[in-house]
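Colleague: build me a structure from this.
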Amino acid sequence: MPLASNFMSFLYQSHFFTTVNHLRDLPETVQPEVAFAGRSNAGKSTVINMLCNQKRLAFTSRIPGRTQHINYFTVGPVSTPIAHLVDLPGYGYAKVPSTIKTYWEKLLSAYLIERSQIRGLILVMDSRRPFMELDNHMIKWFSMTMRPIHILLTKCDKLSRNESLNALRAAQKSITIYQITGLQSKITIQLFSAPKRTGVDQAQALLERWLGI
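Modeller: I've put the predicted structure just below:
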């Protein structure tokens, strides 16, 4: 069986593992992790579900900003996981109280900088509104770790083909600016659509490389 198929079989066996609301409660696991971050309603939970070929692995709330915890998912059998996918709280929703926003920001930045098991960050952005202020903050936070960042421009099915390509080109220019300013992390980017499965194979292949499966 090809290596990619072996990895896919593990990825499709993903299960919910645990929920964390404080850094002290992070699981004492040794398996590699890939973190998923993004603004509220950017489609982060949908991305995780698509990559794992499941409908409700990650909870997709109709109310942006509802997810307030770090959610862990095992990759592979529950008893012998080979890796973890980590769904971080969505950020940037205006109706969330400022005290909660501040707490989330501290939790996110501390987790991303201090967690040694992280192999990379999947940063989810709505293709119609990429690189907003908090997205840029997230990139700067995580770049201090010198680990790679891969940006998914989601919901590209809501754009025409030309609009999608233009959005990708504009985003690639934004990446170039980051690299010129000396950020240490390698940043890559792609289009992604759950309804049309655009970019799903590409993102799965990237997870395989990062996790070294």
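Colleague: going forward, measure contacts and count neighbours with C-alpha atoms only.
Modeller: Fine.
Colleague: just give the closest residue to residue 112, not the sequence neighbours.
Modeller: Nearest non-adjacent residue to residue 112, counting by C-alpha to C-alpha, 6 or more residues apart in numbering: residue 142, 6.2 Å away.
Colleague: just give me the neighbour total for the one you found.
Modeller: Neighbour count for residue 142, taken as other C-alpha atoms under 10 Å: 23.
Colleague: now it, what's its secondary structure?
Modeller: Per DSSP: H, G, I helix; E, B strand; the rest coil, the secondary structure class of residue 142 is helix.
Colleague: how close does it sit to residue 161?
Modeller: Look at residue 142 and residue 161: by C-alpha to C-alpha, to the nearest Å, they are 31 Å apart.
Colleague: for residue 132, same thing?
Modeller: With C-alpha to C-alpha as the criterion, residue 132 and residue 161 are 22 Å apart.
Colleague: quick one, strands of the chain?
Modeller: Under the criterion DSSP state E, the chain carries strands at the ranges 15-20, 33-38, 70-75, 83-87, 118-126, 149-154, 187-191.
Colleague: just name whatever secondary elements the fifth one is in contact with.
Modeller: Strand 118-126 makes packing contacts with strand 33-38, strand 149-154, helix 200-211 when contacts are defined by 3 or more C-alpha pairs under 8 Å, 6 or more residues apart in numbering; DSSP states H and E.
Colleague: distance from the second one to the middle of the chain?
Modeller: If I follow you right, that is strand 149-154. Centroid displacement of strand 149-154 relative to its chain, using C-alpha atoms, centre = their mean, to the nearest Å, is 8 Å.
Colleague: one more to line up against the first:
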Amino acid sequence: MIVIRKAEYVASAVKHDQYPVGGLPEIAMAGRSNVGKSSLINKFLGRRNLARTGNTPGKTQTLNFYSVNDAWFLVDLPGYGYAKVAKTVNAQWGPMMETYLKKRESLRAVLQIVDIRHAPSIEDIEMQQWLRTMEVPTLVVATKVDKVSRGQWPKHLNVIAKALDVPDVSLILPFSAESGVGVKELHEAFEEILGLV
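Modeller: Take a look at the predicted model:
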């Protein structure tokens, strides 16, 4: 399992020339605003406040790069689908995300994060289709599983799998930043993606 010895925020970027240089492998995280990305980052990296969690969804409006063990980057992509963010900002996100996902050669995979309690939104479905079209390897992570009784997980995960066209429900990783469910499995998935196994 990956041992997180060092994790630090390195840069926020809007344009291609602001990305960190050096070619280290990257894993990006995409999801709706308020789906729990920052909480997942903090729990996964074992840091309390590395990624800022806010009560206001839509706060992340840049690509945020976190260096892990000086060996790879975790990249937090702007949350999508939050209506209260100005339309002009929303309009900028598409090109910003597209540039990163298309041009970043060091990108190894994208974690698409969804809330287990809700059926995937149109934006979630579009994001999944878009990642497929661009042939970006994707892992779907269902957060906030502590808010649903374990007996109800299969029902909710099946809804997500069907909506996102995931061929097998076992390919969706249940996760909780509160209880720690899924942390070990996520570490193992990252090991595989980064070729550290």
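Colleague: the second structure: which residue goes with the residue nearest to residue 112 of the first structure?
Modeller: Using TM-score structural alignment, the equivalent of residue 142 of the first structure in the second structure is residue 131.
Colleague: grab the most central residue of the second structure for me.
Modeller: In the second structure, the centroid-proximal residue (C-alpha atoms, centre = their mean) is residue 29; its distance is 2.2 Å.
Colleague: contacting residues around the equivalent of that one over in the first structure?
Modeller: When the first structure is aligned by TM-score structural alignment, residue 29 of the second structure is paired with residue 36. Residues in contact with residue 36 of the first structure (C-alpha atoms under 8 Å, 6 or more residues apart in numbering) are 44, 85, 86, 87, 88, 121, 122, 123, 124.
Colleague: so the second one versus residue 166 of the first structure, what's the distance?
Modeller: This means residue 85 of the first structure. 30 Å.
Colleague: ok, the match of residue 142 of the first structure to residue 178 of the second structure distance?
Modeller: Residue 131 of the second structure sits 28 Å away from residue 178 of the second structure, going by C-alpha to C-alpha.
Colleague: ok, now residue 74 of the second structure?
Modeller: Counting by C-alpha to C-alpha - residue 74 of the second structure and residue 178 of the second structure are separated by 20 Å.
Colleague: check residue 79 of the second structure too.
Modeller: Counting by C-alpha to C-alpha, the gap from residue 79 of the second structure to residue 178 of the second structure is 20 Å.
Colleague: with neighbour numbers in mind, choose between those two.
Modeller: Each of residue 79 of the second structure and residue 178 has its neighbours counted (other C-alpha under 10 Å); residue 79 has more, 24 against 14.
Colleague: residue in the first structure paired with the more buried one?
Modeller: Match for residue 79 of the second structure (TM-score structural alignment): residue 90.
Colleague: wait, what's in contact with residue 109 of the second structure?
Modeller: Applying C-alpha under 8 Å, 6+ apart, we find residue 109 of the second structure in contact with 26, 27, 28, 136, 137, 138, 139, 193.
Colleague: out of the residues you listed, who has the most neighbours?
Modeller: Counting neighbours by other C-alpha under 10 Å, the top entry in the contacts of residue 109 of the second structure is residue 26, with 24 neighbours.
Colleague: my guess is that one meets residue 105, correct?
Modeller: No: counting by C-alpha atoms under 8 Å, residue 26 of the second structure does not reach residue 105; the two are 9.1 Å apart.
Colleague: check contacts around the closest residue to residue 179 of the second structure other than its chain neighbours.
Modeller: Nearest non-adjacent residue to residue 179 of the second structure, counting by C-alpha to C-alpha, 6+ apart: residue 146, 6.7 Å away. Residue 146 of the second structure makes contacts with 176, 178, 179, as judged by C-alpha under 8 Å, 6+ apart.
Colleague: which of these are still contacts in the first structure?
Modeller: Counting by both residues aligned by TM-score structural alignment, their matches' C-alpha atoms under 8 Å, those that remain in contact in the first structure are 176, 178, 179.
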